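In: How does the following fold in three dimensions:
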Amino acid sequence: MSFKDSVSELSVRSQSARKMAQTEEATKNAVVMPFLRALGFDVFNPSQVIPEFVSDVGTKKGEKVDYAVRIGDRIEYLIEAKSISTNLSDAQYNQLFRYFTVTEARIAILTNGIQFWFFTDIEDKNKMDTTPFFKFDLDAYDENDLKEIEKFHVERFDIEKIRSAASSMKYTRLATAYINSQWNAPDDEFVKFVARSFYEGNITKQVVEGLRPIIKRAFDDLFRQKARQKFNAVLEGSERDAAPEAEALAEEETSDIVTTQEELDAFYMIRAICSEVTPASNIHMRDQKSYCGILFENNNRKPIVRLHFNGKKLHIGVFDEAKAETRIPIESLEEIFSHKDKILETVTRYLATEPV
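Out: Now for the predicted structure:
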């Protein structure tokens, strides 16, 4: 079984565990140990995986961390597991902090059997960071996440490469958060910073207030341009693949059902988004009288998006785990890209239920 298939199987297992494995111990057996096995470890070999690892820490005698994982002659991972119903944002994991300081491990993992949070010591050497550098979610992962998690496989483990990637991911995440905050609501300093590149006069408070909506609009315009460029690039390749399908649909249409150019363009956009996690050939369009459906594997029971373009305003319908539809109004087709995460989450959910 490939690594990708192992993770997919683990995702299915975690879905089942939610109903049964409500304690920490049950979560360990149902998901955490299979997770370590997917990473290439022999979970029953104490020279690789040490359960209930004890290392006295100052006045804290006999404290345990759930697992210590050894690669060669070094302990590389410390793992603390919580019950599958635990919200990791609210979880206490003081043992990980203390053990990280006194052991040679440079990776600490906190998990509830669905999410796996990875920590290291980017900020202060030998002191575990308070925020994870990588989060892996069995409910919502993509090809990039798989590439990152595979770095922790016993056969590919390289602590220096992981720490280098961890630093990059951390600062990328912080930069993205800052840019996103400025995009939504540019603060005074950011407006002044941008204004200095084109405004020749004195940048007073009144000037800042006048330029703020302009800079926000510039962000929006730039996003639309980038989204359109990406769409056009993918369209060049996918249009050739999708054209026969669109033509077949047109031939099947009755006088009551007309597939519009807007619907075709939206289909190509959604297909381009989904191609990040699955072959574009898995994404199909099926037009109906009241909406145009975008389906996974041409299966009506696996809806990805519904296009409600027949009224005066455009709406797209996205789906939750129960396949309940939520309609979202959009002003332009480019706005579909802003719902990329929700679309990929739906497709990833279907991929996780595919037979291994």
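In: For the rest of this, base every contact and every neighbour count on C-alpha atoms.
Out: Will do.
In: Show me where this protein has its helices.
Out: Ranges of helices in the chain, per DSSP state H, are 3-20, 24-27, 33-38, 94-102, 143-150, 159-184, 188-195, 205-252, 261-274, 340-352.
In: among these, which is nearest Val49?
Out: Val49 lies closest, by Cα to Cα, to one member of the helices of the chain: helix 33-38, at 8.6 Å.
In: One more sequence to fold, the one below, so I can look at both together:
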Amino acid sequence: MELNNQLKALADKIEQLKNQIETEESTKHAFVLPFINLLGYDSFNPTEVVPEFTADLGLKKGEKVDYAIFNDGNPVMIIECKNWKEDLNIHNSQLARYFHVTHTRFALLTNGVEYRFYTDLDETNIMDQKPFLEFNVTNLKENTIHEISKFHKSNFDIDKIVNNASSLKFTKEIKKIINGELQEPTYNFVRLFAGQVYSGRLTERIMEEFSELVKKAFNQTISERVNDRLNSALNKETEKQQEEELEEEEEISKVITTEEELEAFRIVVAILRRKIVINRIVHRDTQSYFGILLDDNNRKPICRLHLDGNKKYISLFDQNKNVQREQIQSINDIYSFEEQLLQTIDYYEHEQ
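Out: Predicted coordinates:
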């Protein structure tokens, strides 16, 4: 939950500041370093975060990657940063070269808004062409936040992340294919369904008809599933409310209002009737106390009476609704608190 809130705060910061950020260096300090920090790494600790990490390429010396994250003294992830306005697609090859020479397991390409995590699933020590985790930090889904949490210092486990990366990568690619087919079904996709429901020859005209039918059927199916889930959630909420109401009714049924409590209520009414009409004064009995309210409003308690035990009490309320509990010997002692009770009515009347 904490990571969720931190990511939301970073997203809000990005939306507020991005139009004032002009350079790559400003992007690093305003957006990327805070992201590194919320993963649990101290960007000011050179044993955890090394800026300008050396990534010499053969004879080409002096090559540096923007940041390297260290864990147990070893670099586990390199980070290449770009200006938040830049398109990341043109920078993959540069990061791939750094990945090869630094021998890390993970590489992150980011412009502070978009984040792309890579590893070497296809070939050892050769960065994959496609990221296994990709997201826009200003538009995060719950399952993505769960994946980000795996990179937190407290959770970091190379083997677990790598094993899960393959699933993430292929799932992402499959979802892209599904979305593409839903928007514009391919010939083979349409044929897959048309061949199972149409017994005639699949001519070009028939395939065109089925292209629209397949798209329509999928959209309706998705819509129906969403509605089913919403209805299910609403039904559960209704059931919960009904259960709560039943519990409340059962609790009320256990409450027995005594004649002494009703007599105490009449005393309070007698005190307050000089200031307000009596039908505004209402009592509610509970298992814990006998409450007296103004306008039948829980937010306007006048007093509470505790008369069932060996000792009797009256609870009074000040302007801030702080409770003052006083012991009484009998309900006739309620008259002693006439001034406080009238003052409580004044508090509520002045609020209006």
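In: Got a TM-score for the two of them?
Out: The TM-score (TM-score structural alignment, normalised by the length of the second structure) is 0.62; 242 aligned residues with a Cα RMSD of 2.5 Å.
In: one step back: mind putting the helices of the first structure into CSV with distance to Pro329 of the first structure?
Out: Listed next are the helices of the first structure as CSV, based on distance: least, Cα to Cα, whole Å:
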stretch, distance to Pro329 of the first structure
helix 3-20, 31
helix 24-27, 40
helix 33-38, 40
helix 94-102, 45
helix 143-150, 29
helix 159-184, 19
helix 188-195, 30
helix 205-252, 17
helix 261-274, 14
helix 340-352, 15
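In: Just send those back as CSV, with distance to Ile328 of the first structure and mean neighbour count too.
Out: Output for these, formatted as CSV (distance: least, Cα to Cα, whole Å; neighbours: other Cα atoms under 10 Å):
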stretch, distance to Ile328 of the first structure, mean neighbour count
helix 3-20, 28, 18
helix 24-27, 36, 19
helix 33-38, 37, 19
helix 94-102, 42, 18
helix 143-150, 27, 15
helix 159-184, 19, 14
helix 188-195, 31, 15
helix 205-252, 18, 15
helix 261-274, 14, 21
helix 340-352, 12, 19
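In: of those helices, which approaches Ile316 of the first structure most closely?
Out: helix 261-274 (9.7 Å).
In: That closest one corresponds to what range in the second structure?
Out: Using TM-score structural alignment, helix 261-274 of the first structure lines up with nothing in the second structure.
In: Without its sequence neighbours, what residue ends up closest to Gln95 of the first structure?
Out: Val65 (6.3 Å; Cα to Cα, 6 or more residues apart in numbering).
In: which residue is nearest the centroid of the first structure?
Out: Tyr141 (4.8 Å; Cα atoms, centre = their mean).
In: who are the neighbours in contact with the residue nearest to that one when sequence neighbours are not counted?
Out: Setting aside the residues directly before and after it, Tyr141 of the first structure is nearest to Thr348 in space (Cα to Cα, 6+ apart), at 6.8 Å. Counting by Cα atoms under 8 Å, 6 or more residues apart in numbering, Thr348 of the first structure touches 139-142, 277.
In: From Ala185 of the first structure, how far off is Thr348 of the first structure?
Out: Distance, Thr348 of the first structure to Ala185 of the first structure, using Cα to Cα, to the nearest Å: 32 Å.
In: coming back round to it: show me the contacts for the residue nearest to Gln95 of the first structure.
Out: With Cα under 8 Å, 6+ apart, Val65 of the first structure has these contacts: 51-54, 78-80, 95-96, 99.
In: ok so, going back, dump the contacts of Thr348 of the first structure to TSV, plus distance to Lys205 of the first structure.
Out: Output for these, formatted as TSV (distance: Cα to Cα, whole Å):
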residue	distance to Lys205 of the first structure
Asp139	46
Ala140	44
Tyr141	44
Asp142	44
Val277	47
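In: nearest to Ala38 of the first structure, of these?
Out: Nearest to Ala38 of the first structure among the contacts of Thr348 of the first structure: Tyr141, at 15.7 Å, using Cα to Cα.
In: Contacts only, for Ala68 of the first structure.
Out: 49-53, 75-79.
In: swap the cut-off to 10 Å and go again
Out: 46-54, 75-80, 103, 105, 108 (Cα atoms under 10 Å, 6 or more residues apart in numbering).
In: Out of those residues, which end up buried?
Out: 48-51, 53-54, 75-80, 103, 105, 108 (16 or more other Cα atoms under 10 Å).
In: Of these, which belong to strands?
Out: With strands taken from DSSP state E, the overlap with those comprises 49-51, 53-54, 75-80, 108.
In: Distance to Phe219 of the first structure for those residues - can I get that in JSON lines?
Out: Formatted as JSON lines, these follow (distance: Cα to Cα, whole Å):
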{"residue": "Val49", "distance to Phe219 of the first structure": "49"}
{"residue": "Ile50", "distance to Phe219 of the first structure": "51"}
{"residue": "Pro51", "distance to Phe219 of the first structure": "51"}
{"residue": "Phe53", "distance to Phe219 of the first structure": "51"}
{"residue": "Val54", "distance to Phe219 of the first structure": "52"}
{"residue": "Ile75", "distance to Phe219 of the first structure": "47"}
{"residue": "Glu76", "distance to Phe219 of the first structure": "43"}
{"residue": "Tyr77", "distance to Phe219 of the first structure": "42"}
{"residue": "Leu78", "distance to Phe219 of the first structure": "42"}
{"residue": "Ile79", "distance to Phe219 of the first structure": "41"}
{"residue": "Glu80", "distance to Phe219 of the first structure": "42"}
{"residue": "Ala108", "distance to Phe219 of the first structure": "38"}
